[in-house]
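Undergrad: Sequence and predicted model, in that order:
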Amino acid sequence: MAPARWSPTAFLAVLLLLPPFAPSPARAATPGKSLSSASTAVFQLQGAVYPIGHYYVTMNIGDPAKPYFLDVDTGSDLTWLQCDAPCQSCNKVPHPWYKPTKNKIVPCAASLCTSLTPNKKCAVPQQCDYQIKYTDKASSLGVLIADNFTLSLRNSSTVRANLTFGCGYDQQVGKNGAVQAATDGLLGLGKGAVSLLSQLKQQGVTKNVLGHCFSTNGGGFLFFGDDIVPTSRVTWVPMARTTSGNYYSPGSGTLYFDRRSLGMKPMEVVFDSGSTYAYFAAEPYQATVSALKAGLSKSLKEVSDVSLPLCWKGQKVFKSVSEVKNDFKSLFLSFGKNSVMEIPPENYLIVTKYGNVCLGILDGTTAKLKFNIIGDITMQDQMIIYDNEKGQLGWIRGSCSRSSKSLMSSFP
């Protein structure tokens, strides 16, 4: 649902379907060698909820492989890089813009092009044009290309997979070149055919299973494949279809505050790593704010802070959420019997550079959202698992600041 998150807000990807086409076989994949479908690729993450606003991964793309920082987004399908094709409107990014070559351009009739922009005619048959718009009015315009992604697997081997992604030469995001962006583009990990995860499954590189773990201390890890998914203590729920798109959803959950029902009908929920914060619809948002305020210590005073809409100051300047979390209570989302996600204060609060504590749950009606989003802040220090093989979502609480080599000791 987000492009590389140039500002901490939620984005819902809506593909603007460009030129029309006819279906054809997918581009051939070129894995480095035949792999077991149980192979898993693990990546270290960088970033944080505040003040960075997103978590990102280094992907090695091209031949020879060059590093690019990509914002991890489970809410949209298409991976894209800012691309010198030439670049009409691009941000300053950490690495030189990706330079495509003509032989890497995906033709309009390719199956991944037709899956991305169905029922349209080809304006230029030799290339697949795309345009994506997001709810914050950001957009990416470009062409699809295919190039090698070099992935390191847990068994110490390396595979090169030829994957299709967007070469974005006209980006309308953030302040468009006025400031340095933290990432080079976006890593689309949704359920669509053009998602990197779907392509890796199609090529037999990894199973269609994704997991991420965002650390409250910054960083964390990301994995593709299923052989490090914990075998016990994971809360699993079936993936549900959403009324607003093909998003990862555990269905409708009942909201509780301090284990007491807030008296509302179940709310449709989406898991979206492309959103920095959580977004609730008007009714659950107002109920949450009212419940929080009713239980607050008189030592906390509401204060204006540019970081977020609702903030409080204390009798002293706060340096971390741990100093103030005892003044707040946990929220809970119940998705049925024994399927509960606890949202403790550290999963909905931040402390700003001004020393105030702010609510990281926002009113989704201002972003014109039709459902409720669980974003990065609520996912911190939980392994979140998107198992497309079994059609289920899972979560298990644990430290996300460990290295990928000690995963199994963190999550038995």
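TA: Yes, it's here.

Undergrad: Please make it C-alpha for all contacts and neighbour counts, starting now.
TA: Will do.

Undergrad: Tell me the residue in this structure that is farthest from the middle.
TA: Within the chain, Lys298 marks the point farthest from the mean C-alpha position, 36.8 Å out by Cα atoms, centre = their mean.

Undergrad: Name all residues that make contact with Asp327.
TA: Going by Cα atoms under 8 Å, 6 or more residues apart in numbering, Asp327 touches 295-297.

Undergrad: Would you mind measuring from it to Tyr354?
TA: From Asp327 across to Tyr354, the span is 19 Å (Cα to Cα, to the nearest Å).

Undergrad: where exactly do the helices run in the stretch 151-300 of the chain?
TA: Secondary structure of the stretch 151-300 of the chain, counting by DSSP state H, counting those that start in this stretch: helices at 196-202, 282-294.

Undergrad: closest to Asn148 out of those helices?
TA: Counting by Cα to Cα, Asn148 lies closest to helix 196-202 out of those; the figure is 11.8 Å.

Undergrad: who's in contact with that closest one?
TA: With contact meaning Cα under 8 Å, 6+ apart, helix 196-202 is reached by 37, 77-79, 161, 163-164, 187-193, 206-210, 224.

Undergrad: Sort out which residues of that helix are buried, please.
TA: By neighbour count on 16 or more other Cα atoms under 10 Å, the buried set for helix 196-202 is 196-201.

Undergrad: can you check stretch 261-268 too?
TA: Buried residues in stretch 261-268, counted by 16+ other Cα under 10 Å: 262, 267-268.

Undergrad: okay, pairing it with this:
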Amino acid sequence: MKMGSLLFLICCLLLARAASLAEFKGDEAAIYLDLYHVDGSNSSLGNKYPEPFAHALARDENRIKALRYRITSTKARKPSIILNQSIDILGPESVSIPVNSGLSLGSGNYYVKIGLGMPAKFYAMLLDTGSSLSWLQCQPCVVYCHAQVDPLYNPSTSRTYKSLPCSTSQCSSLKEATLNDPLCEYRTGKCVYTASYGDSSYSIGYLSQDSLSLSPSETLPRFLYGCGQDNEGLFGRAAGIVGLARQSLSMISQLSSKYGNAFSYCLPTETSTASGFLSLGRASLAASAFRFTPMITESREKSLYFLRLGAISLAGKPLAVAATQYRVPTIIDSGTVISRLPSSVYAALKQAFVKIMSRKYSKAPSYSILDTCFKGSLKTMSVPQMRLVFLGGADLALTPANILIDVEKGTTCLAFASGSGDIEIAIIGNHQQKTFKVAYDVTNARIGFAAGGCQ
């Protein structure tokens, strides 16, 4: 009987450990969440009839325009106090709320499941390192909610839910987090947020506070987020967005006092049967042999993650461009698919890549923004080695799947594009980040890379 009781106790302990996604190391903890591509083979958000890839590239361009605006705009963006604007979110005024379309970013390509409320209900939320305010669709959804895979969140069922009044400092901070002025609902005095995106999607609702659950045993009380009552646009079937930018209302900032201001992730490929991960907390940085590059702060847009690209090599040879050509504002971003390079750097990469690939493969017509394409499939092609080298020696030694992308049957393209605009920017997109572990050590202002995949 004693032996049976002992075995039962051991089994309970193992089950309890398996149920928790928190890994503790000393006084710190890392919270591990499964991370999925929205169109992945194991995704619950995938569409039965996937859209043409050209549509995804069009959204990518909208996101780039939004990023460029945020970085290059000369308009002052100081956190504002509540303006003398009031609305009735239930009334006709709500359809004419002023939004700065194109200021914030579009939705992402990867999602995690997080819990809200007490008792907790879990929802599939898009991950975005370029957004600050997290939000999800909420009942009664008085204006509009897009179709989502999970039931709509009902805040009235949570013992810990509360909406915030307009007089709070958190309401004032919405301007910095969303780039839209906060508003005040005149019937109730509730603070109203507006999150607008580069593709004209938006979410409008109440700034709220509730319990956030990251695992069965790890919760954050008084988590600030948006409870969306009018949510329209291209969010797929996700419940909302999780913001991980460098701003006080982002999820990582709100978790920092408990876990530390750091996180890491591994983005899985669409064809992978395994999930990637999002790991929150300082301890997540110790899990791999990261090589770090400085995290640069851009004075015009402090919430995004900047770094310095120093060189690109192809087939073991550096591109024939001056080092100064790389010195443009460069962002690493989870929501942009295709990396953008300064026009002179891209021209050199295209020339060198075509010279190597055209020996074996026929050129194919351009596809949307991708103008370096070949007839064939990624699976059958021999691709030259490519490395992206960053300030301080950190690098991404790209695999063929990071370099090329199949855009349609029989056509594959170089997964880079040229920057554009009067003021150039560069972006390290998620296609080049796939299967690498990427670390964001906000406290020590550094970004790290490690090979090894998403296992």
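TA: Ah, there it is. Everything numeric here is computed off the predicted structure, so don't read it as measured data.

Undergrad: Now the TM-score, please.
TA: Put the two chains on top of each other and the TM-score (TM-score structural alignment, normalised by the length of the first structure) is 0.75; 350 aligned residues with a Cα RMSD of 3.1 Å.

Undergrad: one step back: restricted to strands, list the contacts of Asp327 of the first structure.
TA: When the contacts of Asp327 of the first structure are checked against strands using DSSP state E, none is located there.

Undergrad: Of the residues you listed, which are reproduced in the second structure?
TA: Mapping the contacts of Asp327 of the first structure onto the second structure (both residues aligned by TM-score structural alignment, their matches' Cα atoms under 8 Å) leaves Leu296 still in contact.

Undergrad: contact partners of stretch 282-302 of the first structure?
TA: For stretch 282-302 of the first structure, the surrounding residues in contact (Cα under 8 Å, 6+ apart) are 255, 257, 262, 264, 279, 310-315, 327-329, 361-365.

Undergrad: so what's Tyr259 of the second structure up against?
TA: Tyr259 of the second structure makes contact with 28-30, 280-282, according to Cα under 8 Å, 6+ apart.

Undergrad: about what we covered before: for the buried residues of stretch 261-268 of the first structure, which one is nearest Leu70 of the first structure?
TA: Among those, Glu268 lies closest to Leu70 of the first structure (Cα to Cα), at 28.2 Å.

Undergrad: Gly211 of the first structure versus that closest one, what's the distance?
TA: Glu268 of the first structure sits 22 Å away from Gly211 of the first structure, going by Cα to Cα.

Undergrad: what's the burial count for the counterpart of Ser248 of the second structure in the first structure?
TA: When the first structure is aligned by TM-score structural alignment, Ser248 of the second structure is paired with Ala193. Neighbourhood size, Ala193 of the first structure [other Cα atoms under 10 Å]: 18.

Undergrad: pretty sure Ala193 of the first structure contacts Ser111?
TA: No. Judged on Cα atoms under 8 Å, Ala193 of the first structure makes no contact with Ser111 at a distance of 9.2 Å.

Undergrad: And the contacts of helix 196-202 of the first structure, which of them are buried?
TA: When those are checked for burial by 16+ other Cα under 10 Å, the buried set is 37, 77-79, 161, 163-164, 187-193, 206-210, 224.

Undergrad: Assign a three-state SS to Lys390 of the first structure, would you?
TA: Here Lys390 of the first structure is recorded as coil under DSSP: H, G, I helix; E, B strand; the rest coil.

Undergrad: per the alignment, it corresponds to what in the second structure?
TA: Matched to the second structure by TM-score structural alignment, Lys390 of the first structure sits across from Asn444.

Undergrad: ok, now how distant is its match from Gly130 of the second structure?
TA: According to Cα to Cα, Asn444 of the second structure and Gly130 of the second structure sit 19 Å apart.

Undergrad: In terms of packing, which of these two has more residues around it?
TA: More crowded of Asn444 of the second structure and Gly130, by other Cα under 10 Å: Gly130, with 28 against 11.
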